[in-house]
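Peer 1: Give the three-dimensional model of this entry:
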Amino acid sequence: KYADIFVTIFNDKDQQKKALKGLKNATKFIRGELGKDLKLRYVPNIEFMIDEDLEHQYKLLKIITEIDDQQLNLKKDKNNE
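Peer 2: Purely as a prediction, here's the structure:
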């Protein structure tokens, strides 16, 4: 009877909070739409949460990319000497 919905919002923390608040404010409407579209005996109570795993993966990928760029620049500098 319960469903946790994890969302990813690629903005700063303030924007994430605003978006999450908007989703939470729209919960009743979203449940109504789910009830219309899905033929379920019960429409679950839904709760929206920030999916921090994907955000963490994005940050790690960004760090790895920066390291690769730095190594590439070092190789170019050595070749130019």
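
Peer 1: From here on, just use CA atoms for contacts and neighbour counts.
Peer 2: OK.

Peer 1: hey, where'd the helices end up in this protein?
Peer 2: Taking DSSP state H as the test, the helices found in the chain are 13-25, 27-37, 52-80.

Peer 1: Nearest to Lys1, out of the ones you listed?
Peer 2: Closest to Lys1 of these is helix 27-37 (CA to CA; 11.9 Å).

Peer 1: Here is a second sequence; please produce its structure as well for comparison:
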Amino acid sequence: MANRRNSRLSGEMQRVISEIIRTELKDPRLSELTSVTDVHVTEDLKFAKVFISVYGDTKSTLDALQSAKGFIRREIGKRIKMRIIPELIFEKDDSIEKGIYMSSLINKVIEEEASRKVEDESDDE
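Peer 2: Predicted structure coming up:
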């Protein structure tokens, strides 16, 4: 039961943090194309890892979020009824880059296989 509650809380926090970043934060270091890809809340609800995907300068965006951590946490407390508001830990989510890299590797192997097949057919003639 706690696991289901934890996943529901993570989803709700992801939605709320995304909304706060999009509408409330006015820091110029914050990239326009910043999205919250996932939130993992610990079992004791003390910490929440917030995974951020950024198109642009990742370091300055993470710095801006780090400096606004108290404000974001206070807003979470206003919008979600919780006894304990988790401490936020912002981390860069590089799963999109890893996916693009894996896709390029797969495409490279497919192209090599196709060129090998063409060479084999020309050798048969």
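
Peer 1: Just give the TM-score of the two.
Peer 2: Between these two chains, after superposing, the TM-score reads 0.68 (TM-score structural alignment, normalised by the length of structure 1); 73 aligned residues with a CA RMSD of 2.7 Å.

Peer 1: follow-up on the earlier one: output the helices of structure 1 as a markdown table; include the columns distance to Asp4 of structure 1 and mean neighbour count.
Peer 2: Shown next, in a markdown table, are the helices of structure 1 (distance: least, CA to CA, whole Å; neighbours: other CA atoms under 10 Å):
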| stretch | distance to Asp4 of structure 1 | mean neighbour count |
| --- | --- | --- |
| helix 13-25 | 12 | 13 |
| helix 27-37 | 12 | 13 |
| helix 52-80 | 14 | 12 |
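
Peer 1: dump the residue contacts of the aligned partner of Phe51 of structure 2 in structure 1.
Peer 2: Here Phe51 of structure 2 is matched to Phe6 in structure 1, going by TM-score structural alignment. Counting by CA atoms under 8 Å, 6 or more residues apart in numbering, Phe6 of structure 1 touches Phe48, Met49, Ile50, Asp51.

Peer 1: Now tabulate the helices of structure 1 in JSON lines and tack on distance to Pro44 of structure 1.
Peer 2: Formatted as JSON lines, the helices of structure 1 follow (distance: least, CA to CA, whole Å):
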{"stretch": "helix 13-25", "distance to Pro44 of structure 1": "14"}
{"stretch": "helix 27-37", "distance to Pro44 of structure 1": "8"}
{"stretch": "helix 52-80", "distance to Pro44 of structure 1": "23"}
